[in-house]
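Novice: Model the following, please.
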Amino acid sequence: MRYMATYDLMETARVTNQWLGASARAFGSYPATGLYPNPFFQMLSAWGEVTERTFSRMVAKPDWGINSITAEDGRDHVVEVETVVERPFGDLIRFKVLGRKARKRKVMLVAPMSGHYATLLRSTVASLLPDAEVYITDWHNARDIPVSRGKFDIEDYTIYLIEFMRALGSDVHVVAVCQPVPLALTATAYLAEHEPQAQPKTLTLIGGPVDPDAAPTEVTDFGRRVTMGQLEETAIQRVGFKYAGAGRMVYPGLLQLAGFMSMNSDKHAKAFSEQVLRVAKGEAGDHDKHNRFYDEYLAVMDMPAEFYLSTVERIFKDREIARNAFTVNGKPVDLGKIKDVAVKIVEGEKDDISAPGQCLAALDLLTGLSADKKAAHLEPGAGHYGIFAGKSWRNNIRPLVLDFIDSNDGAARRKATANKTSKPRAVKKKAAGGRAAK
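Specialist: Here you go, the predicted structure:
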């Protein structure tokens, strides 16, 4: 019960700010305020609208919002979200496109459990759907999981990934984004050694901390500065009685959000002040650029305490992945066992969370993988978000990832070879037709 009061206090502060925003918006919108030719009431209403929306979004899980896509037949096809594998702390879900012929590419996106919902990869999913069958890990908010469901640390996370890969079969192409990059790597190595028939065809690792010391950032410096005792004392709280996970030890999403925003506080402050002015002038929209971004960015979830603490201790402090010393259920995981899975690294030149070099370190650990199955790409001018969901992803990285998948897909390669050899025969037969060759 020691930390339950602080959890409830933080939630009380959030609700209070939401209420203040709603009250200011209502007060500034009274018709009588029009009698006074002063912009104060417009600004008050605008501030209230932005504030209410901001603090209400912090506890709302965003919807995927992918209702349909246009296929090559020119028709819109409805997209349904279905659960493939269901687990207490996270599910594997599929975006099923109804009425469309199944795509040969099968892609499993591994979403981070780092304070945001998997919907942070909404645009990534939408960009891949026209060309692939897309699956994604959908992690649950820890505050909604009863204590009776047990613990969840990075080993459990890795086991979940192993189960998900096993369920999809060996023809799947795995794409891991940010935090789960080192764990997707270890899950693949585990399968390579113990169940090679279940390992994926390719593994694309995007901006993740395989070796945090390869290129220090503010995130890695924080992990070095604090002790595990300090971290547990200051960051971990118990879920309050309001939620199903009452009593569960968690790293609250609101604390994680505060950390995210403090890294670029000036930028966020400017964005919100400009949005207040736009609302006051009547230039803002419900789905304008600001609201689209912050509706997703502000929606945070609690992480299980054991997952957060084991990530800091084993990935950042002890560097178990970087030293190839990670274990799952007491079994050592040797990254050198990966021999048949092609691996591609994607990094952003201006990534301030997982700086260039942290993810690239994975290639040196893959001692059993031949050079022709290793690839790397550094996106010029791209930040962390841009390499998996921004303009850099859409214009440059996505085509490279799809080409990498195709070039390492045995069936696709055989088909391409067959097409190349069949064309000359067809031309030769047509030329031999006399009149056709005339």
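
Novice: going forward, measure contacts and count neighbours with C-alpha atoms only.
Specialist: Will do.

Novice: Look up the closest residue to Asp340, ignoring the ones flanking it.
Specialist: Leu369 (7.0 Å; C-alpha to C-alpha, 6 or more residues apart in numbering).

Novice: Tell me if I'm right that the one you found and Lys339 touch.
Specialist: Yes. With contact defined as C-alpha atoms under 8 Å, Leu369 reaches Lys339; the gap is 4.5 Å.

Novice: Mind checking which of those two has more residues around it?
Specialist: Leu369 (20 against 17; other C-alpha atoms under 10 Å).

Novice: which residues does the more buried one contact?
Specialist: 336, 338-342 (C-alpha atoms under 8 Å, 6 or more residues apart in numbering).

Novice: So it lies in a helix, does it not?
Specialist: No. Assigned with DSSP: H, G, I helix; E, B strand; the rest coil, Leu369 falls outside any helix and is coil.

Novice: element containing Ala46?
Specialist: For Ala46, the host element (DSSP states H and E) is helix 40-56.

Novice: Can you identify the element that follows that helix toward the C-terminus?
Specialist: Immediately after helix 40-56, counting by DSSP H and E, sits strand 68-70.

Novice: Just the residues contacting that following strand, thanks.
Specialist: 76-79, 97, 129-130.

Novice: chain center to it: distance?
Specialist: Relative to the centre of its chain, strand 68-70 is centred 22 Å away, using C-alpha atoms, centre = their mean, to the nearest Å.

Novice: Tell me which residues of that strand come out buried.
Specialist: 68-69 (16 or more other C-alpha atoms under 10 Å).

Novice: since we're on Ala26, how many residues are nearby?
Specialist: So Ala26, with other C-alpha under 10 Å, has 14 neighbours.

Novice: quick one more, to check against the first:
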Amino acid sequence: MRYMVTYDMMETLRNTNQWLGATAEAMASYPAFAMWPNPAMTWLAAWGSVTERAFERMAVKPDWGIHSITCEDGRDHLVNIRTEISRPFGDLIHFEIAGRTPAPRKVLLVAPMSGHYATLLRSTVRSLLPDCEVYVTDWHNARDIPVSEGKFDVEDYTLYLVDFMRHLGPDTHVIAVCQPAPLTLAATAYLAEEDPEAQPRSLTLIGGPIDPDATPTDVTDFGHRVTMGQLEQSMIQQVGFKYTGVGRKVYPGLLQLTSFISMNADRHSKAFVDQIGRVARGEASDHDAHNRFYDEYLAVMDMPAEFYLSTVERIFKNSEIAKNAFTVAGKPVDIGKITTVAVKTVEGDKDDISAPGQCIAALDLCTGLPDNKKASHLEPGAGHYGIFAGKSWRNNIRPLVLEFIDANSDTPPAATQIRAV
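Specialist: Take a look at the predicted model:
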């Protein structure tokens, strides 16, 4: 019960700060105050506006915001988001482009379940849509999932991916970004043994911790410093009475956000102080650079407790994927069974979350795969975010990934064209 009280206390603090921001903005904006101009009232209204927006965004799932895309015919086509498979903990969604012949490249983009919603990959999706049929794993906020739906750990996550790959068929090209890279590799190996005909054509792993010990970072060091008991006591709470998942044990999004911000507290503080100044001067807008970034960054989701704990224990502490010792429902998953799926790894030279060396370790694990089906790329000067959503992705990595897809597809490369984004 004490875990539920803690959860509700965090939600109360969030709600209170949102209310304080709205109240400050409303009070400081009274016309009567304009009779005696005072910079303090202008600043208070600006503070209230920024504060209300920030704390409101923490409890809201962002919209994908992808309404249309310009295709090779030069016309804008509407984008419809259709649910292909609906599951309690996550859906498989398809970005269906109205009036366009299905693109020859079918891509499954595996989004992380690591605090933020799948919409974190919005720019990645948008960049792929002109050239690909894009499917995305859209994970649900654990606070909204009833306890009656049961647990969800790394094995369940892997089996979800197996089912999604089976549904899409063997002409699929899978791209896994960050956290899901090890489990996507395991899901592919699982299919290689259990249902070889359902394996994807290619697998691209971007900035994922296949072997977290290959190049230690603050993230991997933290996983080794704390015990599982300490993690469970300090990080796990129960969803409060406000949400459908009341009683479910989770790693709360608000607690995750506190950790995210504390890593770069000075930079975030300066960003908000600067934004308050811009609002006070009338220089801010609803979709300016600050709001575009923080509307997504602050939108966090609760993670199932068993998924978080099993990820730390099995992927980081025990290195089950790196040691090729991962099991699903008691059945060993041998990554060496992958013999036909082309595998490419992408790393950023300046990645401080999944450092160079962690992801490329996947190629050594694929002992049954010939060298001509292995590829790797190290992007100079790129950080973690840049390798899947920034300038490095748009200008360098995306074309390389599409070329890799074409090289391992039934569609001749000459019949397709990579458009600039």
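
Novice: from the contacts of Leu369 of structure 1, which single one is nearest Glu49 of structure 1?
Specialist: Glu49 of structure 1 has its nearest neighbour among the contacts of Leu369 of structure 1 in Ala342, at 49.3 Å by C-alpha to C-alpha.

Novice: Next up, the contacts around that closest one.
Specialist: Ala342 of structure 1 touches 201-203, 369, 373-374, 408, counting by C-alpha under 8 Å, 6+ apart.

Novice: Ser170 of structure 1 and Gln197 touch, don't they?
Specialist: Yes. With contact defined as C-alpha under 8 Å, Ser170 of structure 1 reaches Gln197; the gap is 6.3 Å.

Novice: neighbour count winner among those two?
Specialist: For Ser170 of structure 1 versus Gln197, neighbours defined as other C-alpha under 10 Å are more numerous around Ser170 (16 against 13).

Novice: any idea whether the more buried one is helix, strand or coil?
Specialist: Secondary structure state of Ser170 of structure 1, per three-state DSSP, is coil.

Novice: Tell me, how many residues neighbour the closest residue to Leu121 of structure 1 other than its chain neighbours?
Specialist: Distances taken as C-alpha to C-alpha, 6+ apart place Ala389 nearest to Leu121 of structure 1, at 6.6 Å, with adjacent residues excluded. Neighbourhood size, Ala389 of structure 1 [other C-alpha under 10 Å]: 20.

Novice: before we move on, what about Gly74 of structure 1?
Specialist: Neighbourhood size, Gly74 of structure 1 [other C-alpha under 10 Å]: 8.

Novice: Show me what it lines up with in structure 2.
Specialist: Aligned counterpart of Gly74 of structure 1 in structure 2: Gly74 (TM-score structural alignment).

Novice: for Ala322 of structure 1, same thing?
Specialist: With TM-score structural alignment as the criterion, Ala322 of structure 1 pairs with Ala322.

Novice: Isn't that match up against Ala214?
Specialist: No. The criterion here is C-alpha under 8 Å, and Ala322 of structure 2 misses it with Ala214 at 9.2 Å.

Novice: any common contacting residues for the two?
Specialist: The contact sets of Ala322 of structure 2 and Ala214 overlap at Ala361 (C-alpha under 8 Å, 6+ apart).

Novice: who's more crowded, those two?
Specialist: Counting neighbours by other C-alpha under 10 Å for Ala322 of structure 2 and for Ala214 shows that Ala322 has the greater number, 24 against 18.

Novice: Quick check: chain neighbours aside, which residue is closest to the more buried one?
Specialist: Using C-alpha to C-alpha, 6+ apart and skipping the chain neighbours, the partner closest in space to Ala322 of structure 2 is Asp211 (4.8 Å).

Novice: For Val250 of structure 1, which residues are in contact?
Specialist: By C-alpha under 8 Å, 6+ apart, Val250 of structure 1 lies in contact with 142-143, 236-239, 302-306.

Novice: These into CSV, with extra columns for secondary structure and distance to Val50 of structure 1?
Specialist: CSV is the format used below for the contacts of Val250 of structure 1 (DSSP: H, G, I helix; E, B strand; the rest coil; distance: C-alpha to C-alpha, whole Å):
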residue, secondary structure, distance to Val50 of structure 1
Ala142, helix, 28
Arg143, helix, 26
Ile236, coil, 29
Gln237, strand, 29
Arg238, strand, 30
Val239, coil, 28
Asp302, coil, 24
Met303, strand, 27
Pro304, strand, 30
Ala305, helix, 32
Glu306, helix, 35
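
Novice: Neighbour count says what about those residues? Which are buried?
Specialist: Buried, going by 16+ other C-alpha under 10 Å: 142-143, 236-239, 302-306, out of these.

Novice: Quick check: of those, which lies closest to Gly245 of structure 1?
Specialist: Ranked by distance to Gly245 of structure 1 (C-alpha to C-alpha), those are led by Arg143 at 4.6 Å.

Novice: quick one on the thing from earlier: just the ones of the contacts of Ala342 of structure 1 in strands?
Specialist: Those of those mapping onto strands are 202-203, 374, per DSSP state E.

Novice: contacting residues for Tyr231 of structure 1?
Specialist: One correction, residue 231 of structure 1 is Leu, not Tyr. Residues near Leu231 of structure 1 by C-alpha under 8 Å, 6+ apart: Leu309.

Novice: can you check Phe316 of structure 2 too?
Specialist: Phe316 of structure 2 is in contact with 211-213, 220, 223-224, counting by C-alpha under 8 Å, 6+ apart.
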